[in-house]
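Engineer: Sequence plus the predicted model coming up.
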Amino acid sequence: MILKMADPGTDKALLREYKRVDESGTYLHWFLYNNWRKIVQLMGDYPYLSTRTKLNTDPNLPKQ
């Protein structure tokens, strides 16, 4: 669902790497590890995501 938001022109590396994940999912953890920033960005851009779930817009993060 999220990878449908990826732009084939600019996100070639992300899509190419995703295609290397086989059905067993043995490479899935490395794919997520290597691409988590882009995946999170795509999740933020996904239409209606915030209306489907109640996302906390002001999380209680520990102060450093």
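Structural biologist: Looks like it came in fine.
Engineer: going forward, measure contacts between C-alpha atoms and count neighbours the same way
Structural biologist: Noted.
Engineer: The longest helix along the chain - contacts with which helices or strands?
Structural biologist: The longest helix of the chain (DSSP state H) is helix 28-45. Applying 3 or more CA pairs under 8 Å, 6 or more residues apart in numbering; DSSP states H and E, one finds that helix 28-45 contacts helix 12-19.
Engineer: ok, and for the helix it packs on, which residues are buried?
Structural biologist: 14, 18 (16 or more other CA atoms under 10 Å).
Engineer: Helix 28-45 and that one, what's the angle between them?
Structural biologist: 130 degrees (axes from the mean of the first three to the mean of the last three CA atoms, to 10 degrees).
Engineer: And helix 12-19, what does it pack against?
Structural biologist: Using 3+ CA pairs under 8 Å, 6+ apart, helix 12-19 sits against helix 28-45.
Engineer: alright, now check it against this:
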Amino acid sequence: MVVKVEFVPSSPFCPIAFKLAMDVKNAAAKVVGLKKALVYCRGHMMEQQINEMVNKEQQK
């Protein structure tokens, strides 16, 4: 199963938006049977960079 999560931080300049995105991704990774979690930040001044970093494929 693949899940897509979108969230909007409390402010377009929220200083913890990246941490929130990683916290969501890490929590989703603990769900049994979940193959992949895609997390997208919306409405933040750096949403493109945050989304790219959070959803970057891990190299093995």
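Structural biologist: Thanks, I have the structure now. No experiment lies behind these values; they were computed from the predicted model shown.
Engineer: Quick check: TM-score for this pair?
Structural biologist: For this chain pair, the superposition-based TM-score is 0.29 by TM-score structural alignment, normalised by the length of structure 2; 32 aligned residues with a CA RMSD of 3.9 Å.
Engineer: which other residues reach whichever helix or strand comes after the longest helix of structure 1?
Structural biologist: Downstream of helix 28-45 of structure 1, the next assigned helix or strand under DSSP states H and E is helix 49-52. Outside of helix 49-52 of structure 1, the residues within contact range by CA atoms under 8 Å, 6 or more residues apart in numbering are residue 43.
Engineer: Now helix 49-52 of structure 1: buried residues?
Structural biologist: So for helix 49-52 of structure 1, nothing qualifies as buried (16+ other CA under 10 Å).
Engineer: State the distance from the closest residue to residue 50 of structure 2 other than its chain neighbours to residue 40 of structure 2.
Structural biologist: Excluding the flanking residues, the one nearest residue 50 of structure 2 by CA to CA, 6 or more residues apart in numbering is residue 18, at 5.9 Å. Distance, residue 18 of structure 2 to residue 40 of structure 2, using CA to CA, to the nearest Å: 10 Å.
Engineer: Residue 39 is in contact with residue 21 of structure 2, correct?
Structural biologist: Yes - here residue 21 of structure 2 reaches residue 39: they are 6.4 Å apart, a contact under CA atoms under 8 Å.
Engineer: Find the residues that touch each one of the two.
Structural biologist: Common neighbours of residue 21 of structure 2 and residue 39, using CA under 8 Å, 6+ apart, are residue 54.
Engineer: Okay, helices next: where are they in structure 2?
Structural biologist: 17-29, 47-54.
Engineer: I'd like those helices laid out as a markdown table, including mean neighbour count.
Structural biologist: Below are the helices of structure 2 laid out as a markdown table (neighbours: other CA atoms under 10 Å):
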| stretch | mean neighbour count |
| --- | --- |
| helix 17-29 | 17 |
| helix 47-54 | 16 |
